[in-house]
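Asks: build me a model:
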Amino acid sequence: MTALIIEDEIPAGKRLEKLLNQKGFTVLTILVSVKKAFKWLQENNHPEFVFIDIKLRDGNSFQLLEKFQITSKIIVTTAYDDFALKAFEHNAIDYLLKPIDEKKLDKMIGKLNKFQGNQEFKLDNFTEIKYKNSFLIPIGNLLKKIENHDITTFFSEDNASFLTTNQGRILPVNYSLEKLEQEVDPNIFFRISRKYLINRNYIRKVYTKNQISISIENHEEELKVSRLRMKNFLEWYKK
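Replies: Below you'll find the model as predicted:
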């Protein structure tokens, strides 16, 4: 697996290179500017993946993407979350916020493996994650086991997390939404916003006027997909 890193923050570039090497990638080089990236891509065969920051020393990497046809799969790595839609317009396959979380990098690699279903994209050093199938929820003096297939959503409110069941119950859960996103099967659950993680099996309708909204079983209000997550949601939902 070959990769190119376009990143002007040297420590961030070196850290990403180390993570990628650990996961079976061969990082060809790290480039720190639009000018150097343009020259390198003109003179070399393109790698399978390009990890590219948005703001570089001599400009914006969208200048590069607009002027040059990159045949690699593009993963945007940036400290800013307001370039997501533009990144996806340039066919980025993922958008990782810096500092890059290794678990989110693993998750991206896992998605590639699932989407491609092809041995070419299997990474020997990627360890399959085992996802939780149920949660033990305290109810009075009892612990009740709630199976994933009975959970319609997880959501956060007032610095606490809750789950909703297919019977309309709302129960506290002792995990942050960030932790839950890592613990549950991404084929079944998707984080649509900072507040909600939803179960695909309880989606009743998806509305796409102006912004994506979702009707969930036993939920009175429609849930909105954040603009940052819209393209990933549509890719996930159509599987």
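Asks: could you use CA atoms for every contact and neighbour count after this?
Replies: Will do.
Asks: can you show me the helices along this protein?
Replies: According to DSSP state H, the chain carries its helices in the segments 10-22, 34-43, 61-67, 84-89, 102-116, 177-183, 230-237.
Asks: which other helices and strands contact the longest one?
Replies: With contacts defined as 3 or more C-alpha pairs under 8 Å, 6 or more residues apart in numbering; DSSP states H and E, the packing partners of helix 102-116 are strand 92-97.
Asks: ok and the strand it packs on relative to helix 230-237, angle-wise?
Replies: Counting by axes from the mean of the first three to the mean of the last three C-alpha atoms, to 10 degrees, strand 92-97 lies at 120 degrees to helix 230-237.
Asks: quick one: Ala92 from Leu4, how far?
Replies: Separation of Ala92 from Leu4 (C-alpha to C-alpha, to the nearest Å): 14 Å.
Asks: between those two, which one's more packed in?
Replies: A direct count of neighbours by other C-alpha atoms under 10 Å for Ala92 and Leu4 places Leu4 higher, at 24 against 19.
Asks: for the more buried one, give me its contacts.
Replies: Each residue near Leu4 by C-alpha atoms under 8 Å, 6 or more residues apart in numbering is listed here: 27-31, 47, 49-51.
Asks: closest to Asn21 among the residues you listed?
Replies: Asn21 lies nearest to Val27 out of those, by C-alpha to C-alpha, at 6.9 Å.
Asks: count of neighbours near the closest one?
Replies: When neighbours are defined as other C-alpha under 10 Å, Val27 has 19 of them.
Asks: how close does it sit to Arg15?
Replies: Remark: distance between Val27 and Arg15 (C-alpha to C-alpha) = 12 Å.
Asks: same check, this time on Phe38
Replies: 23 Å.
Asks: between those two, which one's more packed in?
Replies: Here Phe38 and Arg15 are compared on neighbour count by other C-alpha under 10 Å; more neighbours surround Phe38, at 18 against 13.
Asks: I have a second one here; can you model it like the first so I can compare?
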Amino acid sequence: MTDVLIVESDPGMAEDLRQMIETSAGDYRIIYIAISVNDAKSWLTTHRSPQLIVCDIQLSDGLGFDIFQDVNVAAPVIFCTSYDEYALKAFENNGIDYLIKPVSQEKLERSLKKFNQLKELFGEENGSFPRKIGNGASYLTGYKTSLLVYYQDKIIPVNLDQVDFIHYNNYQVNVYTQNAHYETRDTLNNIIATLNPRDFFRANRQFIIHRKSVTTIQQYFGRKLLVGTTYPAPEPVIISKANASDFLKWLEGLGVEENSYSFQ
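Replies: As a prediction, the model looks like this:
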């Protein structure tokens, strides 16, 4: 049984998707229909990740991509939209297919077939299937050793050993080193899935930090932690109360289960 989350503001379209998915050639179960960005965020932060998400892009309170910027989602996504200009961004946010409305049974069946082919190719062991879909090539050789960034109209590789932290702000992601910072066009969700969890930790919605960059840890309000870094961060690096224990274990080298962070 494959658990599916639908994110769709239009009740009629949501019901059509539900019927098409449940009557398709496969064993699918709709576990929830979210009607907005905030509804989807709230559900995903309080429930186990579904195995597949079918998501509209233009929702009543924002873009569907906002869900994946703020919540660490471990599931592939089939995007459904009336617009074609978001295709590239869709595949930067766990997307495996991009359907233009109106969505027919035939189109949806092809997307579900693609989902099953990818599932068979990569497997679902240890919950790693969604990571592998978005970053298939890197899993043939292991975790990434560099990130591609933009500098003076050029694309250059930055060795991950040089990275102190990666910061998201206002739809822009920057990679910081001791000597400079660079723009990348990827999302924090996609990036963290390709990094070695022994070296990098998703501190919160804004930061991924490298172990070597941590210089100090201070108690903060509400049993949170304030992290000092070798290179001054553009805003305070705060570890939530929920993630503080995992963060300290990670620093001690005890390891943290991948994609186990909770952002409240």
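Asks: now the TM-score, please.
Replies: Overlay of the two chains. TM-score (TM-score structural alignment, normalised by the length of structure 1): 0.48; 135 aligned residues with a C-alpha RMSD of 3.2 Å.
Asks: neighbour-wise, which of the contacts of Leu4 of structure 1 leads?
Replies: Ranked by neighbour count under the definition other C-alpha under 10 Å, the contacts of Leu4 of structure 1 are headed by Phe51 with 24 neighbours.
Asks: what sits against the closest residue to Glu17 of structure 1 other than its chain neighbours?
Replies: Nearest residue to Glu17 of structure 1, sequence neighbours excluded (C-alpha to C-alpha, 6 or more residues apart in numbering): Val27, at 6.4 Å. Contact analysis of Val27 of structure 1 by C-alpha under 8 Å, 6+ apart lists 2-5, 17, 20-21.
Asks: rewinding a little: distance to Leu142 of structure 1 added to the helices of structure 1, as JSON lines?
Replies: Listed next are these as JSON lines, based on distance: least, C-alpha to C-alpha, whole Å:
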{"stretch": "helix 10-22", "distance to Leu142 of structure 1": "43"}
{"stretch": "helix 34-43", "distance to Leu142 of structure 1": "60"}
{"stretch": "helix 61-67", "distance to Leu142 of structure 1": "55"}
{"stretch": "helix 84-89", "distance to Leu142 of structure 1": "44"}
{"stretch": "helix 102-116", "distance to Leu142 of structure 1": "33"}
{"stretch": "helix 177-183", "distance to Leu142 of structure 1": "22"}
{"stretch": "helix 230-237", "distance to Leu142 of structure 1": "36"}
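Asks: wait, which of these is closest to Lys224 of structure 1?
Replies: Proximity to Lys224 of structure 1 (C-alpha to C-alpha) singles out helix 230-237 among the helices of structure 1, at 9.6 Å.
Asks: buried set for the closest one?
Replies: For helix 230-237 of structure 1, the neighbour count (16 or more other C-alpha atoms under 10 Å) marks 230-233, 236 as buried.
Asks: with distance to Gly110 of structure 1 added, can I get the residues you listed in TSV?
Replies: TSV is the format used below for the buried residues of helix 230-237 of structure 1 (distance: C-alpha to C-alpha, whole Å):
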residue	distance to Gly110 of structure 1
Met230	19
Lys231	17
Asn232	14
Phe233	16
Trp236	13
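Asks: give the burial count for the residue nearest to Ser134 of structure 1 when sequence neighbours are not counted, as a bare number.
Replies: Spatial nearest neighbour of Ser134 of structure 1, excluding adjacent residues (C-alpha to C-alpha, 6+ apart): Glu147 at 4.2 Å. Neighbour count for Glu147 of structure 1, taken as other C-alpha under 10 Å: 13.
Asks: Leu63 of structure 2 too?
Replies: Counted by other C-alpha under 10 Å, the residues lying close to Leu63 of structure 2 total 14.
Asks: ditto for the one 5 residues further on
Replies: Other residues near Phe68 of structure 2 number 21, with proximity taken as other C-alpha under 10 Å.
Asks: surely it and Asn189 touch.
Replies: Yes: counting by C-alpha atoms under 8 Å, Phe68 of structure 2 touches Asn189, with 7.0 Å between them.
Asks: contact partners for the closest residue to Lys104 of structure 1 other than its chain neighbours?
Replies: Excluding the flanking residues, the one nearest Lys104 of structure 1 by C-alpha to C-alpha, 6+ apart is Leu96, at 7.7 Å. Contacts for Leu96 of structure 1 (C-alpha under 8 Å, 6+ apart) come out as 75-78, 104-105.
Asks: what is the nearest of these to Ile137 of structure 1?
Replies: Lys104 (26.5 Å).
Asks: distance of that closest one relative to Leu163 of structure 1?
Replies: 23 Å.
Asks: for these two, indicate the residue with more neighbours.
Replies: Using other C-alpha under 10 Å as the criterion, Lys104 of structure 1 and Leu163 rank with Leu163 on top: 23 against 14.
Asks: how many neighbouring residues does the closest residue to the more buried one other than its chain neighbours have?
Replies: Nearest non-adjacent residue to Leu163 of structure 1, counting by C-alpha to C-alpha, 6+ apart: Phe154, 4.3 Å away. Per other C-alpha under 10 Å, the neighbour tally for Phe154 of structure 1 reads 27.
Asks: now swap in Gln58 of structure 2 and tell me
Replies: For Gln58 of structure 2, the neighbour count with other C-alpha under 10 Å is 18.
Asks: hang on, isn't it packed against Thr81?
Replies: Yes: Gln58 of structure 2 lies in contact with Thr81 (C-alpha under 8 Å); the separation is 7.0 Å.
Asks: surely Leu31 of structure 1 is in contact with Ala12?
Replies: No: the criterion here is C-alpha under 8 Å, and Leu31 of structure 1 misses it with Ala12 at 12.0 Å.
Asks: picking that back up, any idea how far Asn232 of structure 1 is from the residue nearest to Glu17 of structure 1?
Replies: Distance, Val27 of structure 1 to Asn232 of structure 1, by C-alpha to C-alpha: 26 Å.
Asks: got it, and Ile214 of structure 1?
Replies: Distance check for Ile214 of structure 1 against Asn232 of structure 1: by C-alpha to C-alpha, it reads 15 Å.
Asks: same question for Leu223 of structure 1.
Replies: 16 Å.
Asks: now do the SS call for Asn189 of structure 2.
Replies: helix (DSSP: H, G, I helix; E, B strand; the rest coil).
Asks: so it makes contact with Asp66?
Replies: No: checked against C-alpha under 8 Å, the pair Asn189 of structure 2 and Asp66 is beyond contact range at 11.5 Å.
Asks: those two - which one has more neighbours?
Replies: Neighbours of Asn189 of structure 2 and Asp66, each counted by other C-alpha under 10 Å, are more numerous for Asn189; the result is 23 against 16.
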